[in-house]
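**Q** Next one to model:
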Amino acid sequence: MSWFRKKSRKIEVVPQDKRHVRTEGIFVKCPSCDAALFRRELEESFQVCTHCGYHFRLDARARLAMLYDEGIYEELDAGVISTDPLNFVDTKPYRERLEQARRTSGLPEAIINARGMIGGHLVFTGAMDFNFLGGSMGSAVGEKVTRLIERAIRERAAVITIAASGGARMQEGALSLMQMAKVSAALARLDDERLPFISILTDPTTGGVTASFAMLGDVIIAEPRALIGFAGPRVIEQTIRQKLPKDFQRAEFLLEHGMIDAVVDRREMRSFIIRLLNFMMNPAVQTAREEKAEELPRASALHATD
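**A** Just a heads-up that it's a prediction; the model follows:
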């Protein structure tokens, strides 16, 4: 819209709130290299800067569509949502925070469960979304991850989780912390069944999520420059009163120190996952894992020989 209109030989000034620039919304500025990115090209590159490789945050449903064959998947457990077991109130009631999070994010919870095919393999995936209360893990998130794992065991399928979280949800107190043990126990059962679990860490992955299922994968993958840790670097520096190393808790630092297995560009993530599944779901590989597990002495046998 032009800023001036000719009306009966008079020039009318268009009000400020009705002025629009035609390029609004077409370009996005990269916070890393300051490049002006054409929005359509950014979407085609899965929200990765085509100049410097900076990874913008991606919502849960976009991640699922990116991974699954033809972007098709079945959403599961949408009815599992958080309540307010403690009637918690800080600056506002927890119930109000939940309603607001659902309105602003368009999500029922901080994680979306999905079932579908990736590279021809049946896979159950849980994708967390930082837009819903910082991707925090409460009772509903723990229940949904546990259900995901139990379904995979029943259907002999692989499990993938995509973490994006600030940690356990403080408004649910100890009930949220209990989810760490609950999900870890479910993953132990998955391991007993010799079924693969792939953990993908995105920016940020912190707190109770890092201290539980996010770091328990058979293969742990991170996106470039993702912040991964338990406490944040600022909290650690204030606690130990020392300056942390450069890029401490970034994905590349963790890879260098053996905490994760790979750092993979988002644009190559699907093909990397498919290669992993081709190997891990190979019947010969699964048979070898079972035979090796049978050769390992049981804990009771070890104690008997002490």
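
**Q** Every contact and neighbour count from this point should use C-alpha atoms.
**A** Fine.

**Q** can you tell me which helix in the protein is longest?
**A** Taking DSSP state H as the criterion, the chain has its longest helix at helix 174-192.

**Q** Could you also give me the structure for this next sequence, so I can compare it with the first?
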Amino acid sequence: MNWITNYVRPRINSMFGKRDIPDNLWIKCPETGEMVFHKELEDNFWVIPSSGYHMKIPVDARLKSFLDDQWYERLKLPSVPQDPLKFRDVKRYTDRLKEYRNKTGLDDSVVVALGSLEDLPVVVACHDFTFMGGSLGMAAGEAIVTGIMKAIEFNRPFIMFAASGGARMQEGILSLMQLPRTTAAVDMLREKGLPYIVVLTNPTTGGVSASYAMLGDIHIAEPGAVIGFAGKRVIEQTIREKLPDDFQTAEYLKAHGMLDMVVPRHELRPTISRILRILLKMPPSADRAAIETDVQDDAASATTTEKPAADQPAAA
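**A** Now for the predicted structure:
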């Protein structure tokens, strides 16, 4: 009888017990394979510090990092029929919705919030890709239309963070009807002269990229975001040609005139704030104005300082 194995080790194990360690403490960078501690990633806005790879960011974290004082007010959205087509594949559509609602804590794939961006009141709509791939259904379409109507009512710019695989197949033609509905809402926003800024994140594809995600006044994308309608492999099989490795990336689209700019997540706040103030013909934000005033005062004082006469040597 081995008393160490049969007696000592069980006693030690019973004294200290086995601790359950969460399996998501370390997150792997898809580009480099580097393991990053989750807290470090969250503090860096879900961007890998070494490689700059932009991970998918939860809606709550995105809104808090983007809006002033990490505060926003969720807009109450109208209810829509849950399962209009009584759809069923591997499981019932209603069961699938219940599963994703429990998993994400959201009612559907789009959240609309009221807040301010560097003291400028805005309305922000944000896709959550973890809710059925950010797919566009009746609830998401209603959320976007309601958000635009609120922007018109409150006379605020509308900002859209898109991240979607496209229309939701479980709702069939009813999901496709959201494309003209949201397009009409964007036209109403434009008639009121209110800015519509679209931020395309990874990925933005399908019907979403073919409608409101490409109708903005300014189109911004996060680095490395995949943006397109059909998938790369589908296009290659259709045209029977090999496409570039960076095809459908944000950088590729910008180089070919489909995007206005590619902006890292850390710089979205000041960049969009500047754009909105230019479009609205407003003065710069208070902090920037104060800085510019100080610089101008320093320059003025420097130019008015008395200079030594030409026939007198300057003091050493």
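
**Q** neighbouring contacts of the longest helix of structure 1?
**A** Defining contact as Cα atoms under 8 Å, 6 or more residues apart in numbering, one finds that helix 174-192 of structure 1 is touched by 137-139, 142-143, 145-146, 149-150, 153, 168-170, 196-197, 208-209, 211-213, 216.

**Q** what's near enough to touch the most centrally placed residue in structure 2?
**A** What sits nearest the mean C-alpha location of structure 2, by Cα atoms, centre = their mean, is residue 161, with 4.3 Å. With contact taken as Cα under 8 Å, 6+ apart, residue 161 of structure 2 is in contact with 124-127, 198-201.

**Q** In JSON lines: those, plus neighbour count and secondary structure.
**A** Below are the contacts of residue 161 of structure 2 laid out as JSON lines (neighbours: other Cα atoms under 10 Å; DSSP: H, G, I helix; E, B strand; the rest coil):
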{"residue": "124", "neighbour count": "29", "secondary structure": "strand"}
{"residue": "125", "neighbour count": "25", "secondary structure": "strand"}
{"residue": "126", "neighbour count": "24", "secondary structure": "strand"}
{"residue": "127", "neighbour count": "26", "secondary structure": "strand"}
{"residue": "198", "neighbour count": "24", "secondary structure": "strand"}
{"residue": "199", "neighbour count": "24", "secondary structure": "strand"}
{"residue": "200", "neighbour count": "27", "secondary structure": "strand"}
{"residue": "201", "neighbour count": "27", "secondary structure": "strand"}
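
**Q** now those in a markdown table, with distance to residue 224 of structure 2?
**A** A markdown table is the format used below for the contacts of residue 161 of structure 2 (distance: Cα to Cα, whole Å):
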| residue | distance to residue 224 of structure 2 |
| --- | --- |
| 124 | 22 |
| 125 | 21 |
| 126 | 19 |
| 127 | 18 |
| 198 | 16 |
| 199 | 13 |
| 200 | 10 |
| 201 | 9 |
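
**Q** Filter those by whether they're kept in structure 1.
**A** Retained contacts for the contacts of residue 161 of structure 2 in structure 1, judged by both residues aligned by TM-score structural alignment, their matches' Cα atoms under 8 Å, are 124-127, 198-201.
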